[in-house]
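Student: Would you be able to build a 3D model of this:
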Amino acid sequence: MAQGSGKSVLFVCLGNICRSPIAEAVFRKLVTDAGTSKEWTIDSAATSTYEIGNPPDYRGQACMRKHDIPMSHTARQITRDDFLSYDYILCMDESNLRDLKRKGSQVQNSKAKIELLGSYDPQKKLIIEDPYYGRDEDFETVYQQCIRCCKSFLERT
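Tutor: The predicted model follows:
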């Protein structure tokens, strides 16, 4: 976890190899470009155990390289401590949201605000679809959604 002082956000999807590491990389670049990276703790995680220890999907990595956005991540599952330490847990779809709310309800003194990242989309596209079984273009769509949502989230926080 990249430690900052102040605000914190954890991006979450099912496996933590496609959508959430893209959102993490995009948000990290936005706060770095804004000169506010020291104010943030940023990471990403999975609701499942499927991909623990794996790097981001090669298609997502290629998409990030195309946009000159550094990406360095190893998939991990969300922990009990994440609900206690992060201000925001932003997820990609309704299934993630249900899983997170269920897990969060079991953590006493959870401080995390659990929301869909898409709730910040100025184009009102609420769900960020999983590109895993899709094509390269689907990763580009995820990237574009993450840019819009992360910019809006940063402006509001």
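Student: From here on, just use CA atoms for contacts and neighbour counts.
Tutor: Noted.
Student: Pull the contacting residues for Val9.
Tutor: 40-43, 86-90 (CA atoms under 8 Å, 6 or more residues apart in numbering).
Student: do that again at 6 Å, thanks
Tutor: By CA atoms under 6 Å, 6 or more residues apart in numbering, the contact list for Val9 reads 42, 86, 88-89.
Student: From the residues you listed, which land in strands?
Tutor: Judged by DSSP state E, strands contain the following of those: 42, 88-89.
Student: one more, for comparison:
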Amino acid sequence: MAAPFRLLFVCLGNICRSPAAEGVMRALVETKGFADRVLIRSAGTQGWHAGKLPDQRMRTAAQNRGYDLSSRARQVTEADLREYDLVLVMDRQNLKDVRAYDRDSQFDSKIRLFCEFCTDHQESEVPDPYYGGEQGFELVLDLLEDGCRGVLEHIRSALA
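Tutor: I've put the predicted structure just below:
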């Protein structure tokens, strides 16, 4: 069997957006029968929350939609850029921070903004819901559900 497609989602602290993306994507690939062909992880550009579960507000919002967010926060590493086939960042600052690990620009083509894969929403970034209210977490999940469908199509074509 071929090696799985390796997908990494990245946000700032790895406690809201990227673990939610990991949970939404994991549920989608399981539903579509790709669970054994896609390895999904998440990380943050900062390590403040390393080892912690996702933010309780994000877990509650995700759980209400049937998603399990049980991964533990970790900080992105330079090795991640070599090991993953696609690194999806949530906003332009994440993009800048992750590209800083890629000093020779050899991984430039695999580091992309998540919202490039959205088809139903016009946002160019997934906004950080940390300092806002419940609506922010719901918007994040709306964007993630939209974009993850596009990501799966991208992966399907890469695996074909």
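Student: quick revisit: out of the contacts of Val9 of structure 1, who has the most neighbours?
Tutor: Neighbour counts for the contacts of Val9 of structure 1 (other CA atoms under 10 Å) peak at Ile89, which has 25 neighbours.
Student: Can you find the partner of that one in structure 2?
Tutor: Using TM-score structural alignment, the equivalent of Ile89 of structure 1 in structure 2 is Val87.
Student: Can you show me the helices along structure 1?
Tutor: Counting by DSSP state H, structure 1 has these helices, from start to end: 19-33, 58-66, 80-85, 94-105, 136-156.
Student: Do I have it right that the match of Ile89 of structure 1 meets Ile111?
Tutor: Yes: taking CA atoms under 6 Å as the definition, Val87 of structure 2 is a contact partner of Ile111 at 4.8 Å.
Student: Not counting its neighbours along the chain, what's nearest the most centrally placed residue in structure 1?
Tutor: Of all residues in structure 1, the one closest to the mean position by CA atoms, centre = their mean is Phe11, 2.3 Å from it. What sits nearest to Phe11 of structure 1 in space, not counting adjacent residues and going by CA to CA, 6 or more residues apart in numbering, is Ser44, at 4.4 Å.
Student: Per the alignment, name the residue of structure 2 opposite that neighbour.
Tutor: In structure 2, Ser44 of structure 1 lands on Ser42 (TM-score structural alignment).
Student: got it, and Phe153 of structure 1?
Tutor: Match for Phe153 of structure 1 (TM-score structural alignment): Val151.
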